[in-house]
Every structure is written in structure tokens, then in C-alpha cells.
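K.L.:
Okay, structure incoming, though there's no sequence with it:
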């Protein structure tokens, strides 16, 4: 060995617990060199000597410096296999002493009740029957602590501990002190003038802690949720004309007791803009602007809304594709008139880049089939690349509700004129099995068992089953839908229902069965058409008095007895239902309109036409704190062969006109007081919803309403006409107040009504409540 001259000292290099120590005498020895005729490894039991020597990188006879010995110790330590490492020169022999890290025999969690063992196990990187790593244990500890922060327990303490066992193994135990829930005590806003704090809090996903805070998960602080709330606020303001709205900052501060968060959104609203001149021009020779001007829905004077612009752009680009004009883009160019608070808009057709879609790669879907995700793309491999279409497809994938997270990105493909679309999804549970209780003043209490699956077998199909049994009726329903029948935007549905009622609410029983397959498809941007076939069976049984003709006490109406004598009846029908709704993509807009209308045509022994329609409009005023809604609905049933029965006709109750029991208004038998229903009905409902001066976190709001309507026209044979009351249109009017309570257990609504215009034999109710709870 070359000693390197006088002043030599023994060099000792150690790596223990992540720190390397070099013990030397004079500094000059750092340049000392060594040459070893042999290398000896001590202390290893499971790790092969060759593996350690390979990590050290020192060969027999090689001349090395003290710095290289230090590097060798570092390299061995970096393998993550050893607790301590020592590299010690002993004459012509280099001794490498190691102490191996133990193997994890078992991983346990102690003290956890909020998060389950299986949930925590998915967060950690330590694995049983593998070598214990202190660094990995520290990372696991941080991951578990963050999971508790996300669950609202910022004071949770996680401590890793190792318990030595025989054979060089240890148990790794994460000891958890969960602490209490750190709630969001208050959400406030600075800089808002157009809208109240209460209205803005309703926009957010995050909620203040309320009465039932123990089961409300949105009242805890999660940083990712706050980021989402920033975007929700921005979308809310900009869709109402505030083009310059920004969220300057969000401050989330713990109280001194560290048991609650105080969150403050600092915003700048800016001025409110309206559209001025709206034009369309083209920089593409083959794109005639006249072909596209009719697709523009934005008009001068409308409030500025990026959603409205986006919808126009989508329609124009889609029309360009139908015209065979590829690689065209719509550039919405805005010029501002600050003084007049006007935004002039020019849709300019410009040439797009000639880029094609090479392929679409999908990852993360363990259950959902690839074709379900691909069906949300209007683009396939080889099509021209349209960034807007890819963004819209990403929104459609997220809107499915199958995924906790869905990222869609494009990257360059095999050549500069090709892109690869990457879809990365994180699946979430899509099925529910629930048991619960439902109560309403109209139908009384009922026990409910329900199963629902929105992504059946990963095929994107929905399946719903519900069984309800109450004091007066039993109901079984089954529904199935394939939303992409034959690979098209065509929904194939199958609905089945069976209802049975008893004498608790009437002097007769009924049995009703209906099976209806259907097809549904969009016919416009916001309109949808469904067509269906239905086979139905109904029967009237156990009519009171039919078996005791000499005892008229509590006898049912002769009209019902006449209808029951016809026995069970089957009917076949075809029909359609059209719906239109201005609400799109769950955008929170201040004004919405919806319309539904349909007809059903019966054929065979029972020939009839049934027509129903409903139109509803709602708007928010006074800073959007007050919601006004108006609804008109009606129906008419006409038999050209056969006659309507009590199982066919319309009945009105509190679900359509408040303040009355089911069958509480309309035609009835003057002598038996039986409700007979009617072949026609019409109802107008006017209502308002407004906040109450109570803490918003309680989820309580108020309402007022005015209902007006009637049901009429039994259509019974002439011999029964003298027994029927209110067979003509006889309007009723009720007014009332409502109390809404939005609880995690279900929505509760309390209605307090006062009749203003009723008939003597109507069955009114001054109070009703609807409760729906599932667990």
C-alpha cells in the first residue's frame, strides 16, 4: 500500500442513518491514496457480497483516494438496503461493514376510526415482506397526515414506529391520533357589490359547517376544492357580463384554537358589459360568411357571456365540417368600448393548422370500457384535429359522472402534423344500494329499498330498481337505459312498473302494470325527443259494497262499481315526449326555461289519445337572492273506443296543486263522496324562494306560492251524471308559505297553505311535509 508520505493518518469512512463521517488527522491525508489487495464485507446476512461490492465500485488492486472511499460508502447507503455502512482501510485489505435494514413483517394502523385501514394502505409505499426504509416511512407518514387534512382533521398526528421481531424482521405501525374535525366556520367575500355573500356562497362547492357537520363532507378545508371554487366564481360572474372579474386571492386561516378555518375570497368585479355590434367575417376564401350568419345566437344588447360565445363558435365550426371545409377555426375578436361598457364581437373564420389525430390513448379505466369513453369524441383516428372538439369531449367525459378525475391532453405524434390525444381517468363508485324511509302528507310513510348503477358492467348503461311499500300502496319500478344504442347518440330504454293500492285511501283496490321500451335522441341543441311503445294492464278490485248489495253503508260509488265490473283490461299504445331546457352543462344561469309535451295513442280494444304539457320559467332578481318561478301544466284524455276508468283519469294532489289531499279536488260522487278523477286538468303555479335571516349553513330558506287550477270531466255514462259534482271546470285557488331545509339526509319541504277559493266537499290540508331519507 502506498502510504503517501509522512503525517499519514488512518482514514475511516462511515455512513449511518443517512450521515457520512470521515475521521482523519491532518487535512493533507485527504489526498492520500490507497491500493487494496483484497476487499472484505462484514455484517451482511441477506444481501449478497457481490451486490455490495458492485454498489461500492472499488476493484481489487485499484488505486483510490479517501474521497473515493467516501463515495463508495455513499453509494452503498443510497441502495436503501442498509441502516449503517462503514468503509475501513486495514492495511492492504478494505473492510466494508454493513448493518442491514430489517424486512417488514406486518404493517398496522392504530387509532384510526375516520379513515379505514384499507383506505390508508392505498396511500403508503411501504410493503410487507420488503426491506424497511426510514425514508419511505417518513413519506408514508406525510401522506397519511395529508389524508387527514383533506378529511378536515388538520390536528391529526401520525407517528411511525417499528417493533423488532425475530429473524431480522420488524412490524411497522403507524400510530394515529386523529383529533377533531377542523370545520370551515365562515366563508366571506371582499370586493363584491353586485351579489351578496349568501348568493356567492351558494355558488361554491365548499360550504360552511352546519347543524349536521358530522356527516357533511363539504364543510372541511381542501385546497383543491378551493381552486375549483375560484373557477366556479369566475364562471358565475363572467356569465353575467363581468368580463374583467378576477379572484385576487383566497385566504384560509386557522382560528387561534386550530379548530376551524376562516376563508376569505378577495375579488374584483369590474364593470358589467353587454354585447354591441355582432358580426361574422371570413379570411378563408372557400368559407362564405352568409352560410354561417344564421348560426349566431348572440345579439346586440345581451349581457356578455363566454358560454354564449363558445356555443356560437361550436355551431359555426360544426357547420363548416358539414360543408366539407376542414381546418377552419373561428376566432372571436372583441373590441371594447370602456365608456359605454360595450363589447363589439366579430366572429372571424380563419385557416387552422393542418394537423390530424394519429390516435386516442385511454388509461386508468379498470372497469369502464374504452368504447364508452371513445363515444364521447366526435373525432376518430385520422380526422382533422380540432382543439375545441377535444375540450368539449373532455367536458362530456367528466359529465358522465363515472370518474373522480378526467384529464384529456394532446401531444405531438409521430410527425409534426399529427397529434396523440391522451385520456387519463380515475374511476369512482357509480352504484348505490340504499334503504330508507319516505314520508309525505299525501301518501303517508313508506319503506324504500333501491339499487342504482350508472355504469353497469362498465358499459355506460344505467340500471335502477326500487321497491316501496307503504300503508296505502306498494310500488315496484325497474328502469334500464343504453345511451349509445348501435354506437349512435340514441338511447334505448326499458321501463317497468307495478303499483298496488288498497282500501286505506279509497273504497276499492287497484292493480296496475306497465311495460314500456323507448328510444330517445337529441333533435336540437337543447331539445330531445323520445318515442315509446307501452303495454299496460289495470284492474279495479275489492270494491266496497259490491258483495253486500243490501247494505249501502260505506258503499263505493256506482260509477266505480260499473267500471270495476268490466274486469282487468289490457291496452297497447305508442307515443312521444318532447323536452326542451335552456339549462346546459349545469351552468348556473339567472334565467331558465323548460318545456315538456307528449302524446300517447292507444289502439286495439281501447282507443284513446292522452296529451300532456308543462312549461316552466324561472329567473333570479334582486342580486339573484330572490328566485321567481312560474309553471303551467295540463292534460287531456279522450277515448274514441271504450271509456276511461278511475285508473286512467287524472287526479290532483299536493304534488300539482298544494293545499289538497290526493283526489281532494275535482269530480266526486255526490252521495258516496268518492273522488272520480277527470279526463282534463290545468294548473298554474306561481312561487318565490328567498333567503331567511338565519345562518346560511343551516340550509334553511323560505318561499311563498299561489296555485290555481282544476280537474274535470269524468266522461261517465249519462245515467250517472246526476250523481257527479264539479264535473265542469271549477277553479280552486290556494296561497301559502314554504320552508325548505336542505339536509344531508334528504330535502325537507314544509308547506303551510290557506285556501282562497275551494268547494264545499273538497278535501283540503293546511300543512304538508315531504321527507326523503336514505341510508
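P.N.:
Structure received. Since the model is a prediction, treat every value here as computed from it, not as a measurement.
K.L.:
use CA for all of it now, contacts and neighbours both
P.N.:
Noted.
K.L.:
how about the nearest residue to the residue positioned nearest the centre of the chain, chain neighbours excluded?
P.N.:
The centroid of the chain falls nearest to residue 401 when counting by C-alpha atoms, centre = their mean (5.4 Å). Spatial nearest neighbour of residue 401, excluding adjacent residues (C-alpha to C-alpha, 6 or more residues apart in numbering): residue 430 at 7.5 Å.
K.L.:
Contacts only, for residue 579.
P.N.:
527, 528, 529, 594, 595, 596, 597 (C-alpha atoms under 8 Å, 6 or more residues apart in numbering).
K.L.:
what's stretch 706-717 in contact with?
P.N.:
Applying C-alpha under 8 Å, 6+ apart, the external contacts of stretch 706-717 come out as 559, 643-644, 649-652, 657-658, 665-667, 676-687, 726-736.
K.L.:
for stretch 552-571, how far is the first residue from the last?
P.N.:
33 Å (C-alpha to C-alpha, to the nearest Å).
K.L.:
Which of the three states applies to the residue of the chain positioned farthest from its centre?
P.N.:
Going by C-alpha atoms, centre = their mean, the residue of the chain most distant from its centre is residue 6, 77.9 Å out. Secondary structure state of residue 6, per DSSP: H, G, I helix; E, B strand; the rest coil, is coil.
K.L.:
Use this one as the comparison:
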């Protein structure tokens, strides 16, 4: 037996020596004289040679040839690779990976092909490997999980075609939508499960809430919910709150998810003291403490601490310190279960604005934005002016997002202001309809472009139609007339209103010049020239309007506005005060002095969860020795006192019951608006309101119902404000509370707008 084994061993050695050539047999290394590539079809042999890193003249060993095989496999171009020696000739034999001919998805109903193919990172004509199929499957599974389809099954199928091509097919069983069935809290003694469920964004699935996405399990939302819970406890005195763990577990039968939050609450801590330590020489810490919103002896609330830090940072910014480090140190007194809050202000130097960079304005001209800045390069840094600049740019309404960052400049005393904006559609249209006892059905359409060709110029037109009225407006605005702080505007208008016995037509134009001054004051001087004509269409009307025949109105006006609102588009805090004086008598057929005052106030409640708005307005017109005609009086109702039609309040003609208006009026409104209770993803808010007002007084009292009756009219109502992908919608229902028998109501209003 031993002799047989020895003979076999000798034969193998002889064969090996012949295969690798005498040089390899003796030394184990071979000097390459030539390299031959076999099996390459689509791929150039030179490319194969380059990837192998082998060259004629190289001395190679078995291990170096194995490394060359590894390099070729690493390219993912080849299904199989072998390297052998034919004497001193290296033979590289490859089998190329197939090419993807077509990618298709089958069995998907919830997510369309286009959406899925957009997510995956493979395209036809790409090299196919098994890893490509598995990675794509994993990506598709993750996409379905994000849409709540945790039971989805995805199988990649490979269909081989001639010429080393394959069709890649993903067969999908989407499975049922798996939602959150239960949300559990462990360790919550201070707050009930129900209270904590209202804090987090995730929701338990309910059959009566078919829309929304918050009842789908989302790992990112779970992480956010953990932060919300922690923040909630920190807002209610629990300075040592610890969310031990938060988990989302899929039930064994895959029927749904269970979310579990384990909480270690700690105790409630009132604030005992607040102190400020500053390393900036000359800063009055008492002045910083005066703006603190932290209340002593009240439970600790992290929101008040954050607000205080923000106010102090801004105050230091007003002093010229762009980069300040405020660090709160919260010390717990276990003996009396209180907190001491120490705010440490780090050392800083005054700064100057080195540069202002504006990013993201692909459409809007740079100059349109820069002219809204309160700062220019070279100015001393001032946080208040920077905040006002950010507000000014946001108030333009051209951008969906506006943010400002201050970064260090070329030296320690220089700052660079980086403003980042995101353009939004500035063209819009509005479509609305309503119903009233006077107008019956009414239709309103308006179109507006606020930033024409990125220049900041505005153009607008609107028309309102009903059985009784026709109103048309068109105008343009130049926001920086003559390259100065002047706003110029021109509008033309034509109005027609048909009462039972009288038809009133008014047409003309309005020209205005406005400018802004310090401390948020705006001034506007306007001139209106209008031609009015009144026609009697029947003998039903009994009162005298004073408008009979054609009259020319020449009116000059002045408007003073102080606007401290944080936004003109969607204000949440601040106030507006406005005074308008109009004088007619510079030519024309009418003489009067008209005064209108208006005020608004907005305040966020419960840390921005709600916004309360107060709005008041009053007006008076004096004929300066002449009688004030119907067309120049005030009309009340409609948008000012909801629940009544336009002109539905006040003195009326004893014959046809049409509104004759009044020489004086007042109106007040309280609004509460919030998205509380709505899924954040829906973009919906609700509003509740109470309106009140009255209009009275006429210089033609004969045959007028209650011409001097200033009785209060009031209404209450509610509405839904919905910001949809196609534009904002509003649905408003209003109901009169105090109403005279001759007043006319209007319960429902709908308005729709779009963007372009």
C-alpha cells in the first residue's frame, strides 16, 4: 500500500512541474512574457487587463495571481474569473455579468410603478449581480414599511435572455396596512395615559378616522414622540425626567403595532432663583434679568428658559455682540425640592457686518431682497435690525422659507450674514361663492402676481358677480419707485349694484404713493377720481339717495399705519394701528371728510398652540355743510360682520328694503385660530369668532327704516382653513346673535385659491 501511495505522489509532482513551467517549479515565481484575455465580449480586453493590474514583464506568484482575481471580482463586472499560467503566458478567463435589459414591478396597487422606480437606484443597461437584486429588495421593503406595509413580501425574479441580458422583475404582495393598535405608558403617575397620548404625534388606529398617517408606525416618529414626551415633562416642572425606553413592537400575528414608553418622572421642581453671570465687561446683568420670563416660585418650565435665553441673546445682539454663548446651569436643591437657574454669558467681542450673502433666490432679483435689509455691509452688528430685516423679507410673501445665519468673518470682529430663502409661487388666484337673501348666489374670481419676473412688481385683477352686483378691479404696484423707498400703485375700478328701484354705477381710478419710515410706520398719499351715476329703475324705493344723475368725485387721502405684526400674511403676534383721512372737494360734485381708524392685535396662547386676534374699526363721514350721498356712506356686513350679507346691517329703504348705509359705523371682532386636534400632515386649521358692529346716520332720513338706530349687531361662527396642494380653501359658517328685523343674513361662505 505504501508503494502505491508513493507512486501516485511522484506522478502528481511530475504533472505539476510540467504545468507551471520549470521556472515556477524551481522558484515558485514566473516572469510574465504575455497576457491573454479570454471570454470578454462587451468589455474591452484592455479594460480587463487594467483592472487586473498585471503587465508583461511582471514577476508573479500564486498569491499575486489570486489577488488579481480578487481585483477583477471587486469590479462587479464578472460572474466568474480564473487566471492560469501557460508557461510564461498568463491566461485571464472571464465570464461577464449579465446586463439588465428591463426592470418591472408586479403586484403593486398602493404604490404606483413610477413612484417605486423613482426610489430605487438601478436602471436598464446596468450590470446585474445578485447583490443588486437583494439591495433593491431591501430598499423596496423599507419604502413599504414607511407606508405602514410591514407585511409586504417582495421577491426578485431574474429572467435570462440571450446575449447575457436579464429582465429583473420584483413580484410584490403589498399585504394589509398595519397600524398602531395600542399605545402604552409605564411609570406615568403625574399624567394619565390619555393626557400623554395627546402630547405625542402617533395615534392609535380608529375606524372612525379613515384619513391621516399618524396611526401608521414610523420609527422616526417614535423618536420624535420620545422627544415630545420629554419636552412635555420639562414644561411642567419635571427637571429630572427620563424616558427610559420607547419601543415599537409588531405583534406576532402581524395584526398591528404596540408602542411602549417607559418613563421615570422624577419630582416637580419650582424655581427658587435666577441669576446671570457675564464675562463680557460692561454688560449690565440686571438689564438682562429684567427681560427674563422665568417666574420665581412657579414650576420649572423649559419653554420659559428657552425664551429667556433667546431674549437675552437678542438683547446682547442689539449691543453689537453677534456671537455669544449663553449656558444655563440648573442646580437641583434636593433638600427643599427647588431649582436654582444660573445663566452664564461667555466672553465675546463686538462685531461688524463684513458681508451679506443671499442664497436660494433663483427667480427674485438680489436687489429686491437687499433693499428690505435694515443693515448694510460695514455697519455695526445689531441683532434687532437683523431680525427686522428677516421679517421684512418674509413679509414680501415671495418665499416659503426665510432663515438667517450669522457666521464668523475673516477676523474675530467681523460677521457674515447668510440669508437663505426658498422661492414659492407668487402668482395666485381666488375663487369664491356665497349665498345671501339680497345677492342670491354670488361668484368671485381674482388673479394676482406679486413678484412679476422677480422684480417685486405686482399686478392684480378681480371680478365679483351676482344677480345684483358687478365689481371689477385691476391694478399694478411698483414697490421701489424711482429706485427710492416709494411704493407707487395705480388701480382702475368699475362697480355696479342694482337695488329694487335704483341702479348705481361707479367707475374711476386710484393712484397712490407710499413710503416706510422708522419704527414700522408707513405713509400713503392717494388720489381717486370716480364718476358715479344713479338710475331709477322703478318707483318702489321711497328714500332719497342724493346720488340721482351723474356725479364726479375727486378725493385725496392720507393713510398712516404703524405695523408691529410679525407677519402681514399670517400674523401670530404684534399689533397694527391705522388712520385714514379722505377729503373730497378738489373739484368734482361731492364734498366730504371721511375718517377711518383701525386696530389689530395678535397674541399666541399656550406656547403658540393657539392664536387670538382682536380687530376693531370705526369710521365717520362729514359732508362739510353738504348732505352725504348714499354712494359715499359706509356699508356694513359681509367680511366685517360675518353672518350678515354685505350691506345687510343698518338703515334700509322703507320701500325696497335696500341698504342705504350710514355716516358712521364701528365693528369689532375676536378670532381664535389653531391646528389643535388636526393631523399636522393635513394642513388644516380651525377658527372660531365673534363679530359685532353697527352703522347708522343719514342726511336723507325720510322713508328710511331706523336711520339713527345704532343698535349693536353681533354674530358668532366657526370655520375650517385648509392649505391644500392646489391652494388654500376656507369654509365659514356664521350665525347672527343680535339682529334687527330688517337686517339680512348670510350664513355660509366658501373661498378657494390656487398658486402659480
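P.N.:
It's in. These numbers were taken from a predicted model, which means no experiment stands behind them.
K.L.:
Do you know the score for how well these two fit?
P.N.:
TM-score of the superposed chains, computed with TM-score structural alignment, normalised by the length of structure 2, equals 0.71; 724 aligned residues with a C-alpha RMSD of 6.1 Å.
K.L.:
if we can go back for a sec, farthest pair in the contacts of residue 579 of structure 1?
P.N.:
Using C-alpha to C-alpha, the two most remote members of the contacts of residue 579 of structure 1 are 529 and 594, lying 13.9 Å apart.
K.L.:
I'd assumed residue 37 was in contact with residue 45 of structure 2.
P.N.:
Yes - at 6.1 Å, residue 45 of structure 2 counts as touching residue 37 under the criterion of C-alpha atoms under 8 Å.
K.L.:
related to what we said a few turns ago, what about burial for the contacts of residue 579 of structure 1, which qualify?
P.N.:
Listed as buried from the contacts of residue 579 of structure 1 are 527, 528, 529, 594, 595, 596, 597; burial here means 16 or more other C-alpha atoms under 10 Å.
K.L.:
Mind putting the residues you listed into JSON lines with distance to residue 173 of structure 1?
P.N.:
Shown next, in JSON lines, are these (distance: C-alpha to C-alpha, whole Å):
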{"residue": "527", "distance to residue 173 of structure 1": "58"}
{"residue": "528", "distance to residue 173 of structure 1": "57"}
{"residue": "529", "distance to residue 173 of structure 1": "59"}
{"residue": "594", "distance to residue 173 of structure 1": "58"}
{"residue": "595", "distance to residue 173 of structure 1": "60"}
{"residue": "596", "distance to residue 173 of structure 1": "60"}
{"residue": "597", "distance to residue 173 of structure 1": "63"}
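K.L.:
what's the closest of those residues to residue 257 of structure 1?
P.N.:
Among those, and counting by C-alpha to C-alpha, the member closest to residue 257 of structure 1 is residue 594, at 49.1 Å.
K.L.:
Skipping adjacent residues, who's closest to that closest one in space?
P.N.:
Once flanking residues are discounted, residue 594 of structure 1 sits nearest to residue 581: 4.3 Å by C-alpha to C-alpha, 6+ apart.
K.L.:
Next one: the one you found from residue 524 of structure 1, what distance?
P.N.:
Counting by C-alpha to C-alpha, the gap from residue 581 of structure 1 to residue 524 of structure 1 is 11 Å.
K.L.:
Ok, residue 752 of structure 1 next?
P.N.:
Distance of residue 752 of structure 1 to residue 524 of structure 1, given as C-alpha to C-alpha: 40 Å.
K.L.:
hang on, isn't residue 652 of structure 1 packed against residue 664?
P.N.:
Yes - counting by C-alpha under 8 Å, residue 652 of structure 1 does reach residue 664; the two are 7.2 Å apart.
K.L.:
Return the residues in contact with the residue nearest to residue 401 of structure 1.
P.N.:
Contacts for residue 430 of structure 1 (C-alpha under 8 Å, 6+ apart) come out as 401, 402, 453, 454, 455.
K.L.:
go on, residue 108 of structure 1?
P.N.:
Listed by C-alpha under 8 Å, 6+ apart, the contact set of residue 108 of structure 1 reads 171, 172, 173, 174.
K.L.:
Put together CSV for the residues you listed, with neighbour count, secondary structure and distance to residue 337 of structure 1 on each row.
P.N.:
Shown next, in CSV, are these (neighbours: other C-alpha atoms under 10 Å; DSSP: H, G, I helix; E, B strand; the rest coil; distance: C-alpha to C-alpha, whole Å):
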residue, neighbour count, secondary structure, distance to residue 337 of structure 1
171, 19, strand, 70
172, 23, strand, 67
173, 17, strand, 66
174, 23, strand, 62
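K.L.:
now, among these, which is nearest to residue 105 of structure 1?
P.N.:
Using C-alpha to C-alpha, those come closest to residue 105 of structure 1 at residue 171, 5.4 Å.
K.L.:
ranges for the strands of the stretch 551-700 of structure 1?
P.N.:
For the stretch 551-700 of structure 1, the strands defined by DSSP state E, counting those that start in this stretch cover 569-581, 591-603, 607-621, 626-641, 668-669, 680-691, 700-712.
K.L.:
out of those, deepest packed?
P.N.:
Using mean count of other C-alpha atoms under 10 Å, the stretch among these with the greatest mean number of neighbours is strand 668-669 (a mean of 24).
K.L.:
so it matches what in structure 2?
P.N.:
Under the alignment (TM-score structural alignment), strand 668-669 of structure 1 falls on residues 652-653 in structure 2.
K.L.:
quick one: that stretch to structure 1 mean distance?
P.N.:
Compared with structure 1 after fitting, stretch 652-653 of structure 2 deviates on average by 2.2 Å (mean C-alpha distance after the TM-score superposition for structure 1).
K.L.:
burial count for residue 718 of structure 2?
P.N.:
By the criterion of other C-alpha atoms under 10 Å, residue 718 of structure 2 has 17 neighbours.
K.L.:
and what of residue 149 of structure 2?
P.N.:
Around residue 149 of structure 2 sit 22 other residues, with neighbours defined as other C-alpha under 10 Å.
K.L.:
Residue 41 of structure 2 too?
P.N.:
The number of residues packed near residue 41 of structure 2 is 12, by other C-alpha under 10 Å.
K.L.:
Quick check: the gap between it and residue 102 of structure 2.
P.N.:
Distance, residue 41 of structure 2 to residue 102 of structure 2, by C-alpha to C-alpha: 20 Å.
K.L.:
got it, and residue 353 of structure 2?
P.N.:
Residue 353 of structure 2 is 57 Å from residue 102 of structure 2, where distance means C-alpha to C-alpha.
K.L.:
Kindly report the same for residue 470 of structure 2.
P.N.:
Residue 470 of structure 2 is 60 Å from residue 102 of structure 2, where distance means C-alpha to C-alpha.
K.L.:
neighbour count winner among those two?
P.N.:
Between residue 470 of structure 2 and residue 102, counting by other C-alpha under 10 Å, residue 470 is the more crowded of the two (18 against 15).
K.L.:
ok, residue 723 of structure 1 touching residue 670?
P.N.:
Yes - Residue 723 of structure 1 lies in contact with residue 670 (C-alpha under 8 Å); the separation is 5.3 Å.
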